[in-house]
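Engineer: Need a 3D model of the following:
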Amino acid sequence: MLVGKMNPGKDGDEVRGGETADDAPPPWEAPVAPARLDARVALPGSKSLTGRELVLSALADGVGRLRAPLHSRDTALMIDALRNLGTDITEIAGDQPFGADLSIRPADELTGSTSIACGLAGTVMRFVPAVAALALGPTAFDGDPYARKRPMRTILEALRELGADISDEGRGALPFTVHGAGRLRGGRVEIDASLSSQFVSGLLLSAPRFDEGVHIVHTGERVPSLPHIEMTLEALRERGVDADSPAPNEWRVAPGPIGARDLGIEPDLSNAAPFLAAALAVGGRVSVPHWPSSTTQVGDQLRTLLPEFGAEASLDGDVLTVTGTGTVRGVRLHVPEAGELAPTLVGLAALADGPSEITGIGHIRHHETDRIAALVAEINRLGGRARELDDGIAIEPAELHGDLWRSYADHRMATTGALIGLRVANVTVEDIESTSKTLPQFSELWHRMLGVDDPGRSEEESSTADPFGSPFSSLGL
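Structural biologist: Sure thing, here's the model as predicted:
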């Protein structure tokens, strides 16, 4: 696995964010689809919901349970972080196919004097500092090499204005230390959250425990991924918290208790993106069960976005089915609220028979890697014609060829390489293990969707019962 990553610069230049481990596995051979698809793929819980509900459960007024949460690297980092602050989190047997339920017992008193590893998880580095400010003692935060490049200044300065003591030697980034005093004043704060909606959510989640709650006023032009903020507000309200948006670009949470809950986590709809897009790229249909009829997840926008490329999308009960012909048409999309879907959408555009522009996604330069530069570099590496825009990517039709697709240790870059590999022979994806950030089962589910063997599984594993309780079934490939 990569210790660091290669980060793309302008015109495909490379800037190292760390060194590659000598024992890194060979690139993953992306399978070409052998036929039209007819498949059904079940997916584990939402990363965004799992992270939020873990924080709220740790700050609640009683023991809670999360059913069918996501088990991934990001989840493990969040659990470790909250445990280090005194929260008791245990796995309990459940009836879900992707892992155990979680029981969360809040600490009587949060305690610091610890350290927290953030990995590349934006939710950990941006949600947990406010929790650490409520603990007694210092809490040191650090992460993977590229995590030190991710913007943090906005939330660190906001926490200082709300009464927190934070030392970062002026970096405005990892590493930093939160010197918790057991409480936080809170109150009104102005921030520019143009780079990430997580700056807002990171304050809102812990705000009921602040003495004065919080009133956030965004001072920038726009906030990306607004549905994620609504997700946070809805999660708070479901626990009895007084939380609302009194005006555009303002959010308020009143001080008060956070109710304990026993709740189920929706499947991760953004993780469904490459699987549903596969039906469009190859032709045929792919269905995802347990799709909620109403949700705050950004991934629900796939129902309207994929038809722009020529797909048909239908929700029958709780099963979403996307059907495609194998022909992808060019698009002009402005998707500021759907940045996490952008890599999949750009991957489809690279396979389209007409030109595309996907804009409103400038903020994804600050995700796990500079995704705009990375996508342009890798599409062009395969013979494509992509170029950076100030706020997005333009792609012209081109005949793609096989080559190495670098992932930059970014899970959504890796899955985009797999999507393109369905149509383009001899694509190999660097560091497919990066998908463990949000979907550790990606490689196996991908091969099963295609009805081909996963070379990563031994014959013994393949001949035994499905370890995920049959989350996938073929419908006649």
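Engineer: use CA for all of it now, contacts and neighbours both
Structural biologist: Will do.
Engineer: does residue 32 count as helix, strand or coil?
Structural biologist: coil (DSSP: H, G, I helix; E, B strand; the rest coil).
Engineer: what do you get for residue 401?
Structural biologist: Under three-state DSSP, residue 401 comes out as coil.
Engineer: For the residue nearest to it when sequence neighbours are not counted, which residues are in contact?
Structural biologist: Distances taken as C-alpha to C-alpha, 6 or more residues apart in numbering put residue 382 closest to residue 401, at 5.2 Å, once the chain neighbours are dropped. Neighbour list for residue 382: 400-405 [criterion: C-alpha atoms under 8 Å, 6 or more residues apart in numbering].
Engineer: same thing but at 7 Å, please
Structural biologist: For residue 382, the contacting residues are 400-403, by C-alpha atoms under 7 Å, 6 or more residues apart in numbering.
Engineer: same thing with residue 250?
Structural biologist: So residue 250 contacts 216-218 (C-alpha under 7 Å, 6+ apart).
Engineer: how does it look with 6 Å?
Structural biologist: Residues in contact with residue 250, defined by C-alpha atoms under 6 Å, 6 or more residues apart in numbering, are 216-217.
Engineer: Could you also give me the structure for this second sequence? I'd like to compare it with the first:
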Amino acid sequence: MLLKVDPVDSFSGTFRVPSSKPETQRAILTGTLAEGTTRVHNDLRCDETETMKNACRAFGATITEHDGYLEIRGIGGTLPHIRHVVQSRGSGLVFRVVTALASALPSPVVVTGDATLCNRVMEPLLVALRELGADVESIVSENKAPVVNWGRGLKGGTCRLPGDISSQFITAVLFAAPLAESPVEIEVTGEVYSQSYIRQTLASLTDAGIKVTASPDMRHYRVEPSAYQALDVTTHEDYTSASYLLAAAALFPGRTVLTNIYGDSMQGEFAIVPILRQLGVDITLDRTTMTMTVDNPPDSLRGDFEVNVQDCPNIVPTLAALGAYVQGSLRVTGGRLTRFHKASRIDAMAAELTRAGVDIEVLYIDGVVDGFVVRGAATYPGGVTLSSWGDHRIFMSLFVAGLRMQTANRFSGFEDVRLSFPSFMEEFRKAGVRTTAVAEENAPAGVVG
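Structural biologist: Model (predicted):
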């Protein structure tokens, strides 16, 4: 099935930003590993947080959903013989953290995922775990998922990880390190991308009582054997999800209000706010009412701009969609990490936007895809079929780009919004966006929104 999305003449209203997926996932992990009961307030409920909950239940945690919060009874320092196959589906974070934690279990655990995940890079993590004494091996393809971790313990010591492939490798080892027999040190080689995600991990660990230190340049970490402690956590807004609503608001003059906004965020993707201000969009935050107001004047998105996304890779597709309408140019660099995501996101957005008539050029540094430059226009004809490349963030970004085109486009992958932003269609319906599910041959099959 494809999704036909009609363009709109304006975009305004009040919309609720989903809670943070990374914050929710980290809180579920610390609650699982803690002694006692943890409550996670304002948690995000989507496919990928459900995958994390199911993985943690396999480890022995009891996780109960209440109205507005999760209650987690953790396993503490007693790691059970679980003898499970843990399913990570498409979540790289779930696979990587569970694979690392399984090293400390007293019995073998198989960790697997879907076809997309089984093609993603895992070798640096597996090598690092072996350096720390783990006995983990791939079952099908060497150094790829699925794996079996024989559960013979983490002895500790020093491991090395690259900083320019995925911050999730560092996060995975950090979560498992307190369970090692002796201190764990992580040495990071190369540039350290997505530092904001590592900082979120460090904050979660510190709040849970873990003895962890990091060097100022984020290249060296030390974790002492220590016990996780239960606590109450409140999850804040997700700025990757917010970026789609903010970008849509920036494409049309008018006022938009976002709710569920706490205002204090460690997320690198918060960068979407100053970027939009740089593009001429007025954004104000009211912590009293927990709202963000976007006032977009008619003359915004004009000029030549440059943005480095080294610490905010998840908004790369959003910026490509937004750049399609910049009257001038938008140059985005520092996005090489995104080639290791579910899709090679720069290549994907460049290919699909080019199909729609957008002037976008991929930028290479040292032969590696690193960013793009896009020279925007007021509008485009539309009427094309655009692929999500199996990546929900590509779909949501292309969806936004299509709103200001002249005729309806068709998109694949619309069902995947459930992975991180299950209310995506509902929120855009509030602005009058009409969508219709159609068969591949474009025969109407029913109204979605």
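Engineer: I'd like the contacts of residue 382 of the first structure written out as JSON lines, with neighbour count and distance to residue 87 of the first structure added.
Structural biologist: Formatted as JSON lines, the contacts of residue 382 of the first structure follow (neighbours: other C-alpha atoms under 10 Å; distance: C-alpha to C-alpha, whole Å):
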{"residue": "400", "neighbour count": "21", "distance to residue 87 of the first structure": "50"}
{"residue": "401", "neighbour count": "16", "distance to residue 87 of the first structure": "50"}
{"residue": "402", "neighbour count": "17", "distance to residue 87 of the first structure": "48"}
{"residue": "403", "neighbour count": "17", "distance to residue 87 of the first structure": "46"}
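Engineer: if you skip the residues just before and after it, what's nearest to the equivalent of residue 213 of the first structure over in the second structure?
Structural biologist: Under the alignment defined by TM-score structural alignment, residue 213 of the first structure is paired with residue 183 of the second structure. The shortest distance from residue 183 of the second structure to any non-neighbouring residue, by C-alpha to C-alpha, 6+ apart, is to residue 224 (4.6 Å).
Engineer: Next: residue 284 of the first structure.
Structural biologist: Residue 284 of the first structure's closest residue in space is residue 37 (C-alpha to C-alpha, 6+ apart), at 4.5 Å.
Engineer: pretty sure that neighbour contacts residue 281?
Structural biologist: No. Look at residue 37 of the first structure against residue 281 with C-alpha atoms under 6 Å: they stay out of range, at 9.9 Å.
Engineer: residue contacts, the residue most central in space within the second structure?
Structural biologist: In the second structure, the C-alpha nearest the mean C-alpha coordinate belongs to residue 314, at 6.0 Å (C-alpha atoms, centre = their mean). Residues near residue 314 of the second structure by C-alpha under 6 Å, 6+ apart: none.
Engineer: Tell me which residue of the first structure lines up with it.
Structural biologist: With TM-score structural alignment as the criterion, residue 314 of the second structure matches residue 340.
Engineer: Am I right that that match falls within a helix?
Structural biologist: Yes. Membership of residue 340 of the first structure in a helix is supported by three-state DSSP.
Engineer: can you give me the helices for the stretch 301-450 of the first structure?
Structural biologist: 302-305, 342-350, 371-381, 411-421, 442-450 (DSSP state H, counting those that start in this stretch).
Engineer: looking at these, which is closest to residue 136 of the first structure?
Structural biologist: helix 411-421 (35.0 Å; C-alpha to C-alpha).
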